[in-house]
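*Asks:* Next come a sequence and a model predicted from it.
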Amino acid sequence: MLFVSLLLISLFFTYCSAFPTWIGAPGSISIGNIVPGAAHIEVLGPYLVGDSSKKHLSVPVVGQPGNLTIVSNEDATPPLFFINHNHLWQSINETAIFPVTLKNVTTIPPGATQVPLQLALDTKHSGVAGGSWKWRGTRLHYHHGAASNGGIFYSCPLEDGSVGLFLFLQV
């Protein structure tokens, strides 16, 4: 009888002492971050010289679709992005993710060899199809066939006064 009691107590502590963990995640990571590999995308550029605040990729209203732009870390908590099946996604919350899409929002002049493509967050895939996102070291690249942006993005003012994020594809 004592043996059975010790066995039951032993089994009880075995099951009660096991705690769920996310394999490979340090203890400081929130359990709410359920997307492996999701990270903030920090923006670096020559216009940031002398600016001590860090900048990141985001939309003007976090959690809502819109044009991607550059936002100061002081304004809001940076959103999380990840690449899955060659698509770039933003993790909105535990139940929603939005794809990053590329839109051709310009009129193409005759003889133009390059067209700027604007980055936007949408609720479904739209815009330019067939490309792929990849990390090359610390730089985010977009490839479409043999063309690539080389990890370079441009911030440009838009008609509504906001700033949009664009890329050019080059062979």
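*Replies:* Alright, I've got the coordinates.

*Asks:* Going by C-alpha atoms from here, please, whenever you check contacts or count neighbours.
*Replies:* Fine.

*Asks:* Strands of the chain, start to end?
*Replies:* 42-43, 55-58, 66-67, 69-72, 80-84, 87-93, 96-103, 117-121, 132-136, 139-144, 147-148, 154-157, 163-167 (DSSP state E).

*Asks:* Can you give me the neighbour number for the closest residue to residue 78 other than its chain neighbours?
*Replies:* Spatial nearest neighbour of residue 78, excluding adjacent residues (CA to CA, 6 or more residues apart in numbering): residue 40 at 5.9 Å. Around residue 40 sit 16 other residues, with neighbours defined as other CA atoms under 10 Å.

*Asks:* ok, residue 40 touching residue 56?
*Replies:* Yes. Judged on CA atoms under 8 Å, residue 40 makes contact with residue 56 at a distance of 7.0 Å.

*Asks:* if I pick the residue nearest to residue 78, what's in contact with it?
*Replies:* Residue 40 sits next to 56-57, 78-81 when contact means CA atoms under 8 Å, 6 or more residues apart in numbering.

*Asks:* re earlier: give me the common contacts of residue 40 and residue 56.
*Replies:* The contact sets of residue 40 and residue 56 overlap at residue 78 (CA under 8 Å, 6+ apart).

*Asks:* Is residue 83 in contact with residue 133, as I believe?
*Replies:* Yes. Residue 83 lies in contact with residue 133 (CA under 8 Å); the separation is 6.9 Å.

*Asks:* Enumerate every residue touching the nearest residue to residue 56 once chain neighbours are set aside.
*Replies:* Nearest non-adjacent residue to residue 56, counting by CA to CA, 6+ apart: residue 42, 4.3 Å away. Going by CA under 8 Å, 6+ apart, residue 42 touches 54-57.

*Asks:* One more to weigh against that first structure:
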Amino acid sequence: MLTFVTLCAYAASVAAVPAWQTFSSRSSIGSLVRDANALEAVGLPFNRRFFLSMDGAPGGSSNATITEASLQQQPPLYFLSNDRLYQYTNESYIIPVSVLNSTESEEDPMPYKVVIGSEREAVQGITWQWRGPNLHADYPATNRSNLGLFYSCKNTHGQYGTYLHLDDGSQLNVKYPKRTPTPHGCYLVKLLDYKSVSEEEEEKKQQAVLASWW
């Protein structure tokens, strides 16, 4: 009985380890958090603002979703560190953003799905980069990239998720790359640092680029 209690106490202590201990120090996380910002989804054919969010409670694993801005709830914050993307809630809840291989899924419409958490099931080797104001997901081992393009799609249950496709990475500097066609019923979007999107000219520029691809 004593052994069982000891094991339970140990398990509880492990579960309670703050997420910031993944980083080198509290001070390093503080400097990163100062750069944390919302990710605005640009390109949806609606005259409203949308952000990268999630379909679960803050601090837990969930599907990444594109959600309309609300006065009642601020959009989540994100930051990059060592080519990885994290969602920040507070020092106890700093969760990696991962990409799952959904190729064999019978409910998902695209081969890769963006999720909050779920590191163990994630595609290993995905890196996140800023290219200008645009967020990119790259897969250096195969020289592939999502070219800065994300998709907001419904699965077979009618639930929205955020997806991507990994295309030929050599097209990164091509103005109009040959990309995978947008699946029926999906919306093509770019995810931009909200600080840059707040500049009206940048937002118009990105909207115009996406409009030419519809």
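*Replies:* Arrived safely, thanks for sending. This structure is a prediction, so every number in the text was calculated from the model and none was measured.

*Asks:* Could you give me the PyMOL syntax to select whichever of the contacts of residue 42 of the first structure are buried?
*Replies:* Restricted to buried positions by 16 or more other CA atoms under 10 Å, the PyMOL selection for the contacts of residue 42 of the first structure reads:
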select buried, resi 55+56+57
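
*Asks:* With distance to residue 8 of the first structure as new columns, can the contacts of residue 42 of the first structure be given to me in JSON lines?
*Replies:* As requested, the contacts of residue 42 of the first structure are arranged in JSON lines below (distance: CA to CA, whole Å):
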{"residue": "54", "distance to residue 8 of the first structure": "55"}
{"residue": "55", "distance to residue 8 of the first structure": "56"}
{"residue": "56", "distance to residue 8 of the first structure": "53"}
{"residue": "57", "distance to residue 8 of the first structure": "54"}
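
*Asks:* Which contacts among the contacts of residue 42 of the first structure does the second structure share?
*Replies:* Here the contacts of residue 42 of the first structure are checked against the second structure with both residues aligned by TM-score structural alignment, their matches' CA atoms under 8 Å, and the contacts held in both are 54-57.

*Asks:* just the residues you listed now: which is nearest residue 166 of the first structure?
*Replies:* Ranked by distance to residue 166 of the first structure (CA to CA), these are led by residue 57 at 12.0 Å.

*Asks:* That closest one touches residue 76, doesn't it?
*Replies:* No. With contact defined as CA under 8 Å, residue 57 of the first structure and residue 76 do not form a contacting pair (11.0 Å).

*Asks:* right, and residue 144 of the first structure touches residue 134 too?
*Replies:* No. Contact criterion CA under 8 Å: residue 144 of the first structure and residue 134 do not qualify, at 11.2 Å.

*Asks:* which residue lines up with residue 144 of the second structure in the first structure?
*Replies:* In the first structure, residue 144 of the second structure lines up with residue 147, judged by TM-score structural alignment.

*Asks:* wait, isn't its match in contact with residue 170?
*Replies:* Yes. Look at residue 147 of the first structure against residue 170 with CA under 8 Å: they come within range, at 4.9 Å.

*Asks:* how much space between residue 43 of the second structure and residue 201 of the second structure?
*Replies:* Counting by CA to CA, to the nearest Å, the separation of residue 43 of the second structure from residue 201 of the second structure is 14 Å.

*Asks:* whoops, I mixed them up, residue 160 of the second structure
*Replies:* For residue 160 of the second structure, the distance to residue 201 of the second structure equals 29 Å [CA to CA].

*Asks:* Of the two, which one has the most company?
*Replies:* More neighbours surround residue 160 than the other of residue 160 of the second structure and residue 201, with 21 against 11 (other CA under 10 Å).

*Asks:* Which residue in the first structure aligns with that one?
*Replies:* Using TM-score structural alignment, the partner of residue 160 of the second structure in the first structure is residue 163.

*Asks:* is it true that that match touches residue 120?
*Replies:* No. Using CA under 8 Å, residue 163 of the first structure is not in contact with residue 120, being 11.8 Å away.

*Asks:* which residue in the first structure lines up with residue 98 of the second structure?
*Replies:* Aligning on TM-score structural alignment places residue 98 of the second structure opposite residue 101 in the first structure.

*Asks:* For that match, which non-adjacent residue is spatially closest?
*Replies:* Nearest residue to residue 101 of the first structure in three dimensions, chain neighbours excluded: residue 120, at 5.3 Å (CA to CA, 6+ apart).

*Asks:* Lovely, talk soon.
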